[in-house]
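Engineer: Would you be able to build a 3D model of this:
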Amino acid sequence: MKPYKKSGFTLVELIFVIVIIGFLSAVAIPKFANLTDNSKSASELATASSVQSALDAIHSEWISNTCDFDWGNGKNTATTPLNASGYPDSLGSDSAHPLDYILKNTDNGDWVLVGGKYYGPATKDGTSTKDRNIAHKPEGNDYWEYNAAAGTFTLIDVN
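Structural biologist: Alright, predicted model coming up:
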């Protein structure tokens, strides 16, 4: 009779694998901890960049036109005139849709307008407690400000 030979992993091998998995998770988990916050911040920056690009396009068209023209999201200078600087006086119709004059997607549920301040998904109408104090990144109590005279959509860092 042949002796019975067991096949499988020993306890030492299993503990070694558990230690390796623990080390990898200790390194990887902190990298993914701020993933949601970073994606909201990136989304907000991309939308703000689109708003600024739309404002620049409206202004350049205003400079080159001498008659009424369509601008933004279905607006016309005859029905919704631009100010003396060639920029819209407002970016949206109300606080529920604060960017619908500029952006084609009129469902701006991630953006709100409160007291003349624009808040996106990362800034959450100034009530977010997640403030990592990273310069030029929207977070915490930061907000966006629209200057109709200069045509700028600027992030205001509140520390």
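Engineer: hey, let's count contacts and neighbours off CA atoms from now on
Structural biologist: Will do.
Engineer: what helix or strand is the residue nearest to the spatial centre of the chain on?
Structural biologist: Nearest to the geometric centre of the chain sits residue 44, at 1.2 Å (Cα atoms, centre = their mean). Counting by DSSP states H and E, the element that carries residue 44 is helix 35-64.
Engineer: chain center to that helix: distance?
Structural biologist: 10 Å (Cα atoms, centre = their mean, to the nearest Å).
Engineer: The residue nearest to the centre of the chain against residue 121, yeah?
Structural biologist: Yes. Judged on Cα atoms under 8 Å, residue 44 makes contact with residue 121 at a distance of 6.2 Å.
Engineer: Next, the second sequence, to be compared with the first:
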Amino acid sequence: MLTLRGRSRGFTLIELMLVVAIIGLLAAIAIPKFGDAIIRSKEAAVRGHMGALRSAISIYYADNEGFFPKVMGLQGIMPGLNVGNKYLTAIPPIKIPTAPIHQNSDLICSTFFGEWACAGGVLGETVWLFNPSMGVLVVNCGHPDSRGVIWSIQ
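Structural biologist: Got it, this is the predicted structure:
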């Protein structure tokens, strides 16, 4: 005689499809958030480099009794900051993730008489802009970051 066994253990096709749909929905929500987090972390790296440069400039200013470092040469080198690795080992590069049109650069350009001007005519690139008379350092980029703040006024 045939005996009826209890219901076999396992998941039905409907239950498995429902689980796959829920996982897909969660992935659709989470993956763009991870992309935003990567962009924010790259922006934070640029802000961190800017903070390191500003700190080195402040320490140089204090060590040299009120004189800011000068930018020399067409490559935008600040010899006062790099000599002997006392303040910086190297000028950090700028990599703006929200403005891929700009080329990455580690140049520092100087300003004179209130005008932003770059040595070698590289003002269109993304460079560090430094005003040696006031000690102001900014990024030469008019694009906003992920928070909507323009890079050149940070």
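Engineer: sorry, back to before: any idea which helix or strand comes after the helix holding residue 44 of structure 1?
Structural biologist: The helix or strand immediately downstream of helix 35-64 of structure 1 is strand 70-71, counting by DSSP H and E.
Engineer: Which positions in structure 2 sit opposite that following strand in the alignment?
Structural biologist: Here strand 70-71 of structure 1 fails to align to any part of structure 2, judged by TM-score structural alignment.
Engineer: What helices and strands are in contact with that strand?
Structural biologist: Using 3 or more Cα pairs under 8 Å, 6 or more residues apart in numbering; DSSP states H and E, no helix or strand is in contact with strand 70-71 of structure 1.
Engineer: ok, now how distant is the residue nearest to the centre of structure 1 from residue 7 of structure 1?
Structural biologist: Noted for residue 44 of structure 1: a distance of 56 Å to residue 7 of structure 1, by Cα to Cα, to the nearest Å.
Engineer: do the same with residue 87 of structure 1
Structural biologist: 77 Å.
Engineer: With residue 119 of structure 1 instead?
Structural biologist: From residue 119 of structure 1 across to residue 7 of structure 1, the span is 61 Å (Cα to Cα).
Engineer: Neighbour count for the two, which is higher?
Structural biologist: The neighbour count for residue 119 of structure 1 versus residue 7, taken as other Cα atoms under 10 Å, is higher for residue 119 (26 against 6).
Engineer: And the helices in structure 2, which stretches?
Structural biologist: 13-63, 79-82 (DSSP state H).
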